[in-house]
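Chemist: Predicted model and sequence follow; I will ask about them next.
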Amino acid sequence: MALQPVADLFNHGDRGGCHVAFGGDGFSFRTTTTYRKGDEVKICYGRHGGDFLLVEYGFVMAENCWDEALLDKLVLQRLNMSQKERLEDAGFLGKYVLDRDTVCHRTQVALRLLCCKVGEWMRFVNGSDDGHRSQGAVDALLLELLRECVVAVDSAIERVRRLKAGEQLQKDMLIGRWEQIRQLVNARIESLERETRT
């Protein structure tokens, strides 16, 4: 990658604020909304979750419509070796993600392997079963995993607070990121609990 004069001065906004194009004449920036004098014009660096923005760019956003949390550790620890091999063969081992609305299809596949008989699971994987019949069991397991996730997040925040290394600003940023993850997880827990009551 190379530095682009002026372009590198734009901060990131999850929804952008201007359209960026690159062609033979160079970069062009066109605003996508009306700005008042003194307003900051932002560009979107891409559809990135908070972890990516923290690691690649060194910041955490208060609001990020593309935010997500990785659930691999929680899901994978529930699977035995045979189940992991089955998921690997089907192309669904790992990359289990919770975003602002729901968990990804990959997560649904993995959780169904823990809740369903193999035949029903295979029909879901190949698309001949929509998974409606097993969704209640999947949601119950997901709720259990997400509650475990909240405990893990709280533990991670406490470990960061006790760190002797690093600057306070760095610790605050890490704690802020963990709190965002907790917020994502809690929102999904609340949604699942509401669905269960209805």
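Modeler: Cool, got the structure. Residues are numbered from 1 along each chain as shown.
Chemist: Please count neighbours and contacts with C-alpha atoms only from this point.
Modeler: Fine.
Chemist: List the contacts of the most centrally placed residue in the chain.
Modeler: For the chain, Glu68 is the residue whose C-alpha lies nearest the centre (C-alpha atoms, centre = their mean; 1.4 Å). By C-alpha atoms under 8 Å, 6 or more residues apart in numbering, the contact set of Glu68 is 49-50, 97-100, 181, 184.
Chemist: what's the answer for Leu54, then?
Modeler: Residues in contact with Leu54 (C-alpha under 8 Å, 6+ apart) are Val60.
Chemist: And it, how far from Ala62?
Modeler: Relative to Ala62, Leu54 is positioned 12 Å away (C-alpha to C-alpha, to the nearest Å).
Chemist: mind checking how far the residue lying farthest from the centre of the chain is from Lys42?
Modeler: Distance from the centre of the chain peaks at Asp25, with 36.6 Å (C-alpha atoms, centre = their mean). Counting by C-alpha to C-alpha, the gap from Asp25 to Lys42 is 22 Å.
Chemist: repeat for Glu193
Modeler: In this view, Glu193 and Lys42 are 37 Å apart by C-alpha to C-alpha.
Chemist: what's the closest non-adjacent residue to Gln137?
Modeler: One thing to correct before we go on: residue 137 is Ala, not Gln. Excluding its sequence neighbours, the residue lying closest to Ala137 (C-alpha to C-alpha, 6 or more residues apart in numbering) is Cys115, at 6.3 Å.
Chemist: Show me what the single longest helix found in the chain is packed against.
Modeler: Using DSSP state H to define each element, the chain has its longest helix at helix 168-197. Under the contact definition 3 or more C-alpha pairs under 8 Å, 6 or more residues apart in numbering; DSSP states H and E, helix 168-197 sits against strand 68-70, strand 97-99, helix 135-162.
Chemist: this is the other structure I want to compare:
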Amino acid sequence: MYDPVQGEGTQPSMPKRRRPSSSHCQDFLADGVPEVHQRLLEHVLANNARLSKVKIARLPHGIGIVASEQVKKNEEITFIPKSLLVNLHDIPFPNSSPIDHPTKVHSSLAAYIASQFHKSDNNDPFISIFPSFSSFKSSMPLFWSDEVLDNCSPWVRSFAIKQQAKLKDDYAHAVKMHGERGVEFSKEEFEWAWAAVNTRTIYYRPKKWYKVPAEDCMTMCPFIDYYNHDAKGDDSCTVSFSIDGLRVTTQKEYAVGEEIFVTYGDYNNDHLLVEYGFTLPNNQADNFNIDHWVLQKLSSRHQEILKEISFHGYAFTFSQTVMYSGSDLMISVDGDSEYLLDENEVCYRTMMALRLAVISENLLGKGKRYQDFMKLVEGGIEEDDYVKLYEKDENKVGELLEGILKSAEEFGEERTAALGRMLEEKEFLDQKESIESAVERWRQCMDIIAKYRAKNE
């Protein structure tokens, strides 16, 4: 389907490929998998993809990849050639190169996919397996109603609002760059394609793109996106890129029928929900963002100092930097800038913010206690020594933290109750799945608080 490119723009003549037999394709399909997936399988095999000991399978949580026989550690199980990649370096689409035009990769890639879908004779085997728009609308907070978002956690709500703004800007860009040049797609088709790009791209930087920002280095890869995410990075398969294509290699052994995973990164369930539209029930990387409640305990002067020493929380101001991280929008400020709680501990940033919070404003900038706090920040005093030296302050920190957790719990319980009432109203019947997802995320957050208390009593 896609014109392959080798080197810097040379267009080779490709040999005719034999269409794989249906019996050969069945080697890589488990029972009960819809026919549309066989079409894609035929397409990738006809274009020199190599698959080994894997099958596409229908699983309780959707379509995924399982082992068709015993798989060893460090075994290459999938190779997808560069000619099959869908990105703005390897597809024929005008005015889309981030090198030659002032384009946005996410926007232009979504415009390309939307334009292909728009064609009445569209028969693209890759695009045909994408989730429906109704599926994206129910699973991704980006498309949830204001009523549902207003009852989500502050982090989820704020991130979804930022995504909505980005989608709006990208659509305007796509219409200007491509729509005015005869490329046809509707707004709804673009939104659907934008969500598909956001949930299905991986990092990709061809040689020519050495000056392209990291957040614009994106590609979509048929078949590899069948592999589902697992937070266990040490066990999940690695996905590596070389000049000829992408490879999936195991890091552990797999038994017949066992699902094979890759990892999108060490992400908590908030990030997985807003970027990909799902959460993991046993996510080892999960935590709860408590910025909203920590910042309420800090005066403007306390916050100024925390900003100066790079210990200020996330706060979701709209001036923060956008960074690429597995999919197209991960916001980051000076690395790990959030105040986080997991089931075992409160993050060090949170403890530092609360330690400053218990120092009175009239003592900020002067006095031994403030000076010792700054020494702690700079590594001039050990944390254990500081805790012993200011034991009474540490007790206040503990009380302050407990107040924050209680406030977060009360907020979560109120929002969960409001979401529950919405489920009983006819007005929101068509939003049942999104409401249930929001409720589930709150339950996970409340569970984190409960487990933290149980382990730290």
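Modeler: Happy to help now that I have it. Remember, predicted model here, so these are calculated numbers, not experimental data.
Chemist: tm score of chain vs chain?
Modeler: The TM-score (TM-score structural alignment, normalised by the length of the first structure) is 0.89; 193 aligned residues with a C-alpha RMSD of 1.8 Å.
Chemist: So what does the residue nearest to the centre of the first structure match up with in the second structure?
Modeler: For Glu68 of the first structure, the aligned position in the second structure is occupied by Asn287, per TM-score structural alignment.
Chemist: post-alignment, stretch 147-158 of the first structure versus the second structure, mean distance?
Modeler: Superposed on the second structure, stretch 147-158 of the first structure shows a mean distance of 1.5 Å to its aligned residues (mean C-alpha distance after the TM-score superposition for the first structure).
Chemist: which bit of the second structure covers that stretch?
Modeler: Mapping stretch 147-158 of the first structure onto the second structure (TM-score structural alignment) gives residues 406-417.
Chemist: thinking again about what came up before, centre of the chain to the longest helix of the first structure, how far?
Modeler: 11 Å (C-alpha atoms, centre = their mean, to the nearest Å).
Chemist: Would you mind listing the buried residues in it?
Modeler: Going by neighbour count (16 or more other C-alpha atoms under 10 Å), the buried part of helix 168-197 of the first structure is 171, 173-182, 184-186, 188-189, 192.
Chemist: Check the burial of the residue nearest to Asp328 of the second structure when sequence neighbours are not counted by counting its neighbours.
Modeler: Excluding the flanking residues, the one nearest Asp328 of the second structure by C-alpha to C-alpha, 6+ apart is Asn198, at 5.5 Å. Counted with other C-alpha atoms under 10 Å, residues neighbouring Asn198 of the second structure total 20.
Chemist: Asp266 of the second structure maps to what in the first structure?
Modeler: In the first structure, Asp266 of the second structure lands on Arg47 (TM-score structural alignment).
Chemist: and its match, how many neighbours does it have?
Modeler: There are 14 residues near Arg47 of the first structure, going by other C-alpha under 10 Å.
Chemist: residue contacts, the closest residue to it other than its chain neighbours?
Modeler: Among residues not flanking Arg47 of the first structure along the chain, Trp66 sits closest, at 5.7 Å (C-alpha to C-alpha, 6+ apart). By C-alpha under 8 Å, 6+ apart, the residues touching Trp66 of the first structure are 14, 47-50, 99-100.
Chemist: Now with 7 Å, please.
Modeler: 14, 47-49 (C-alpha atoms under 7 Å, 6 or more residues apart in numbering).
Chemist: Buried among those residues? Make that a PyMOL selection.
Modeler: To isolate the buried members of these in PyMOL, using 16+ other C-alpha under 10 Å:
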select buried, resi 14+48+49
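Chemist: Dump the contacts of Trp66 of the first structure into TSV; add distance to Cys104 of the first structure as well.
Modeler: Below are the contacts of Trp66 of the first structure laid out as TSV (distance: C-alpha to C-alpha, whole Å):
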residue	distance to Cys104 of the first structure
Asp14	20
Arg47	16
His48	15
Gly49	14
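Chemist: which of the contacts of Trp66 of the first structure show up in the second structure as well?
Modeler: Checking the contacts of Trp66 of the first structure against the second structure (both residues aligned by TM-score structural alignment, their matches' C-alpha atoms under 7 Å), the contacts still present are 14, 47-49.
Chemist: Redo these as a markdown table? Include secondary structure.
Modeler: Below are these laid out as a markdown table (DSSP: H, G, I helix; E, B strand; the rest coil):
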| residue | secondary structure |
| --- | --- |
| Asp14 | coil |
| Arg47 | coil |
| His48 | coil |
| Gly49 | coil |
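Chemist: Distance of the aligned partner of Glu190 of the first structure in the second structure relative to Asp291 of the second structure?
Modeler: Matched by TM-score structural alignment, Glu190 of the first structure corresponds to Ala454 in the second structure. According to C-alpha to C-alpha, Ala454 of the second structure and Asp291 of the second structure sit 22 Å apart.
Chemist: Now for Arg36 of the first structure, which secondary structure element holds it?
Modeler: Assigned by DSSP states H and E, Arg36 of the first structure belongs to neither a helix nor a strand.
Chemist: what number of residues lie near it?
Modeler: 7.
Chemist: can you pull the contacts of the closest residue to Gly176 of the first structure other than its chain neighbours?
Modeler: Distances taken as C-alpha to C-alpha, 6+ apart put Val60 closest to Gly176 of the first structure, at 7.5 Å, once the chain neighbours are dropped. Shown in contact with Val60 of the first structure (C-alpha under 7 Å, 6+ apart): 50, 53-54, 173, 177.
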